[in-house]
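> how would this look folded up:
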Amino acid sequence: PDGLLPKEDPGWDPNTSAGLEKVKIYQMLILYGIQNGVEKPKNLTKLYEVKQGEKEAPSAFYERLCEVARKWTDLNPEDESNRMLFNMLFIAQSAPDIRRKLQKVEGADGMMISQLMSIACKVYNNREEVEEKEKRNRARLQVSLQAPI
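You can find the predicted model right below:
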């Protein structure tokens, strides 16, 4: 190890092939030490800051949640032991209409994410139909209020 990671200037000449090779190995070892020497700090609060946007699809929201987990924690969203945590995060931080539907599902925290995603996508895709229905009901109400008695 002292040959690869010397404590004093080894006098390697990067202008020779042997010296250049030793410098490259030295650089790779330093980078490896920097990247793997210290454990990644866990910042779980970053996970709780991720909320689904009003117009954001459930799949895009979940992918964003997973990206934050990979960046700020050592949690693996695909790991079976983390399923319950990510399901609860997905449910709790989904848009209000999706959250209400998912909270009514029995055993949702133990389901596969694909099952939750399927339910969430149905709610997301039905939003337009619900909005149209509400718009028609408001129009009927307005017409009935304006009609002479």
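> C-alpha from now on. contacts and neighbour counts both.
OK.
> contacts for stretch 47-59?
By CA atoms under 8 Å, 6 or more residues apart in numbering, the residues outside stretch 47-59 that reach it are 61, 64-65, 68-69, 89, 93-95, 117, 120-121, 124.
> Could you pull up the residues touching the most centrally placed residue in the chain?
Centroid check for the chain by CA atoms, centre = their mean gives Leu65 as the closest residue, at 1.7 Å. By CA under 8 Å, 6+ apart, the contact list for Leu65 reads 47, 50, 90.
> Now do the helix or strand hosting Glu134: distance to the chain's middle.
Following DSSP states H and E, the helix or strand that holds Glu134 is helix 113-146. Counting by CA atoms, centre = their mean, to the nearest Å, helix 113-146 is centred 27 Å from the centre of its parent chain.
> Packing partners of that helix?
With contacts taken as 3 or more CA pairs under 8 Å, 6 or more residues apart in numbering; DSSP states H and E, helix 113-146 sits against helix 58-72, helix 83-92, helix 96-104.
> Reformat these as TSV; add distance to Val130.
TSV is the format used below for those (distance: least, CA to CA, whole Å):
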stretch	distance to Val130
helix 58-72	18
helix 83-92	21
helix 96-104	11
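> how about this one, so we can line them up?
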Amino acid sequence: MRRRVKGKCERANLFPLREIPTAPGIIGYVNVPINTSDVRAFKKEMGKLMDDPLGVSERLDEFLGTSIYSYEDLTAILRSLFNTEEREMIRQAGIREWERRNPQSTPGDQKWPSQDPRWNAQTEEGRRSMIDMRNIIIQGIREAVPRGQNLSKVFGECQGKDETPTEWLERLRKSLQIYSGTDPDSPVGEVLLKTQFVAKSWEDIRKKLEKIEGWQEKGLQELLREAQKVYMRRDEEKQKIQARVLVAAVREAQKQERPQASEKPLRKAPPRGATRPQKGTSGNGWKEWNVSIVKEGTYEKRLSKEDER
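Here you go, the predicted structure:
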């Protein structure tokens, strides 16, 4: 059964094989549907491959149970649970582990082919191939993430606040090579780098990257470009703040240089030796007073010679 979603054809159900009696003493195999909503619900409980590969493999093994799944169904389940790079990691690890355990047997890339081999579920050989592929997948999940003792040092790395995204990514690449022996350009290395680059970036960069829809499917260079944009905006904002602070400081200095409105202007003192008429016995009916200026704008009155006499 299939349904249309956004112009694409998507499987509505998976069909694992179940044994049923078809005639007295004869056992046949038929497809029994599993709703994909069950797979999506399981994904929420499964955990993350990079954090707990052993736990993920055990939970998926239990979820699949004893049913026999066709190549198409196993591929659909993997697409639902893992991104492209994780699936490639699992496949390479599974094939490698199969060939290590079975050096004289069928090559691993035939046990887990890249194209549907059309195995016949009604033959013993076809069912055996389906079971082997299922087991290779579980084993591949267990072995997908390197188990180096120093891998925790890679996972413990965090981006510095002032460290550029380019410097941060380069430091991660070196740590991955030194502490785990993993090639950063391999599918395994790229997934590790991408996961750590996003999860351990500085807070503003991490939030931006995690908001990108399907960031797990994006390339490292694309994520790096987005991180650089956030980092550059941070510098631009810092410069704007500094400019605003400088303008405010200049305005405050100019304000302090202006005279206060409450201050009264100083009164101009009369020139030294000036006299003013006063009512008295002089010829014009006024008595003269000598006025001399003393320090700080105060006045001192002195009697004329006539008054002293």
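> picking that back up, nearest to Arg136 of structure 1, of the helices and strands packed on helix 113-146 of structure 1?
Nearest to Arg136 of structure 1, of all these, is helix 96-104, at 19.8 Å by CA to CA.
> helices and strands around whichever strand or helix holds Asp38 of structure 2, which ones?
Assigned by DSSP H and E, Asp38 of structure 2 belongs to helix 36-46. Here helix 36-46 of structure 2 touches helix 53-64, helix 71-81, going by 3+ CA pairs under 8 Å, 6+ apart.
> Redo those helices as a markdown table? Include distance to Lys43 of structure 2 and mean neighbour count.
Written out in a markdown table, the entries for those read as follows (distance: least, CA to CA, whole Å; neighbours: other CA atoms under 10 Å):
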| stretch | distance to Lys43 of structure 2 | mean neighbour count |
| --- | --- | --- |
| helix 53-64 | 9 | 17 |
| helix 71-81 | 6 | 16 |
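> looking at these, which is closest to Arg251 of structure 2?
Of these, nearest to Arg251 of structure 2 by CA to CA is helix 71-81, at 60.8 Å.
> What are the buried residues along the helix or strand just after that closest one?
Proceeding C-terminally, helix 71-81 of structure 2 gives way to helix 84-101 as the next helix or strand, assigned by DSSP H and E. Buried residues in helix 84-101 of structure 2, counted by 16 or more other CA atoms under 10 Å: 85-99.
> and if you look at stretch 58-72 of structure 1?
58, 61-62, 64-66, 68-69, 72.
> circling back to that earlier point, hmm, which two among the contacts of stretch 47-59 of structure 1 are most spread apart?
So, those by CA to CA: farthest apart are Ala69 and Tyr124, at 23.8 Å.
> per the alignment, Ile77 of structure 2 corresponds to what in structure 1?
Here Ile77 of structure 2 stays unmatched in structure 1, going by TM-score structural alignment.
> repeat for Val39 of structure 2
Checking with TM-score structural alignment, Val39 of structure 2 has no match.
> Val39 of structure 2: how many residues sit nearby?
19 (other CA atoms under 10 Å).
> got a list of what it touches?
Taking CA under 8 Å, 6+ apart as the test, what Val39 of structure 2 contacts is 77, 80-81.
> Present these as CSV; the columns should include distance to Ile20 of structure 2.
What follows is the contacts of Val39 of structure 2, written out as CSV (distance: CA to CA, whole Å):
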residue, distance to Ile20 of structure 2
Ile77, 24
Ser80, 28
Leu81, 29
